[in-house]
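A.B. asks: Starting from these lines, generate the structure:
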Amino acid sequence: MSVRSITFICLIALIATIVTSQRHNWQSGRKQSGDYLLDRQYVQNLSVQYNKVLSKLVNYPKTGSRREVIHFINATDQYTNGKGGFVSIRSGGVNYQYVQLNFTSQRSSGINYLLEIWGR
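C.D. replies: You can find the predicted model right below:
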């Protein structure tokens, strides 16, 4: 094999690795000194339906919970194949005591995130 062929194969392998290892992580705000973990949960809707987009609303805090001020929200996509969903804030969020997040899947895919909310 020539050097040119080996270089081409390496380039294709690199591009394939980058494309297949994409995550759709999302974050808002930043951790501040003295912040602690307010909530950690898996947000999942794994019931994949052909050609459908799934969504799931998540509210924090749960009814009757303490009400600390949120400084950082981190949603880590558990899909590593580029088929993860998307996250958006519907209400509240950073510098509020509550947040409502909307998790939306890609067409014909599920939702699988690790959600962490930090504040004090």
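A.B. asks: C-alpha only now, for contacts and for neighbours.
C.D. replies: OK.
A.B. asks: Touching stretch 79-94 from outside, list them.
C.D. replies: Contact with stretch 79-94 is made by 19-24, 26, 28-29, 69-73, 75, 77-78, 98-106, 109-112, as judged by Cα atoms under 8 Å, 6 or more residues apart in numbering.
A.B. asks: out of those, which are inside helices?
C.D. replies: 19, 20 (DSSP state H).
A.B. asks: Stretch 41-57: how far from the chain's middle?
C.D. replies: Taking Cα atoms, centre = their mean, to the nearest Å, one finds the center of stretch 41-57 at 13 Å from the center of the full chain.
A.B. asks: how about that stretch: buried residues?
C.D. replies: Buried residues in stretch 41-57, counted by 16 or more other Cα atoms under 10 Å: 43, 45, 53, 54, 55.
A.B. asks: structure for this one too, so we can compare:
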Amino acid sequence: MRVYIFLVIISVTALCQAAGRGPSHSVTWGSRSFRDMHLRRDIITEKSSFLRVVTRDLIFKQNPKLARTITQIVITDQVRDGQGGYAYLQAGGPQTTYAKIHFKSQRNKGFSFIVDIYGL
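C.D. replies: Presented below is the predicted three-dimensional model:
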């Protein structure tokens, strides 16, 4: 009987610790090949605001004479417990020469992302 109580206590403890962990909000658009080069890296961070949703936009533009085609955009969520924000591709992206990415937090939370853009 004591063994069962001990196992139940361990199971409940593990379940309680795992309950606060959600999935990461990292996202990848497009695909990369061996010839692609790293075009840009940005770290996008916004602090939380009381009872607010914070947003930010990232616009990636290139010189038209030297423009490269985007092949992949990798966005890595630095808040890995499910409390971070979300990233949306609003315009452009893979197979174009520009991208507009919108970042949005959860209410009363902030966010931190690493954005890597690769092109050919």
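A.B. asks: if I pick residue 61 of structure 1, what's in contact with it?
C.D. replies: By Cα under 8 Å, 6+ apart, the contact list for residue 61 of structure 1 reads 67, 97, 98, 99.
A.B. asks: mind listing what residue 44 of structure 2 touches?
C.D. replies: By Cα under 8 Å, 6+ apart, the residues touching residue 44 of structure 2 are 111, 112, 113, 114, 115.
A.B. asks: Turn those residues into TSV, columns for neighbour count and distance to residue 35 of structure 2.
C.D. replies: Below are the contacts of residue 44 of structure 2 laid out as TSV (neighbours: other Cα atoms under 10 Å; distance: Cα to Cα, whole Å):
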residue	neighbour count	distance to residue 35 of structure 2
111	23	32
112	20	29
113	23	25
114	15	22
115	20	20
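A.B. asks: Greatest separation within the residues you listed: which pair is it?
C.D. replies: 111 and 115 (12.7 Å; Cα to Cα).
A.B. asks: picking that back up, now for the contacts of residue 61 of structure 1, which sits with the most neighbours around it?
C.D. replies: residue 99 (20 neighbours; other Cα atoms under 10 Å).
A.B. asks: Map it onto structure 2.
C.D. replies: Taking TM-score structural alignment, residue 99 of structure 1 has residue 99 as its aligned residue in structure 2.
A.B. asks: so its match touches residue 57, yeah?
C.D. replies: No: taking Cα atoms under 8 Å as the definition, residue 99 of structure 2 is not a contact partner of residue 57, at 10.3 Å.
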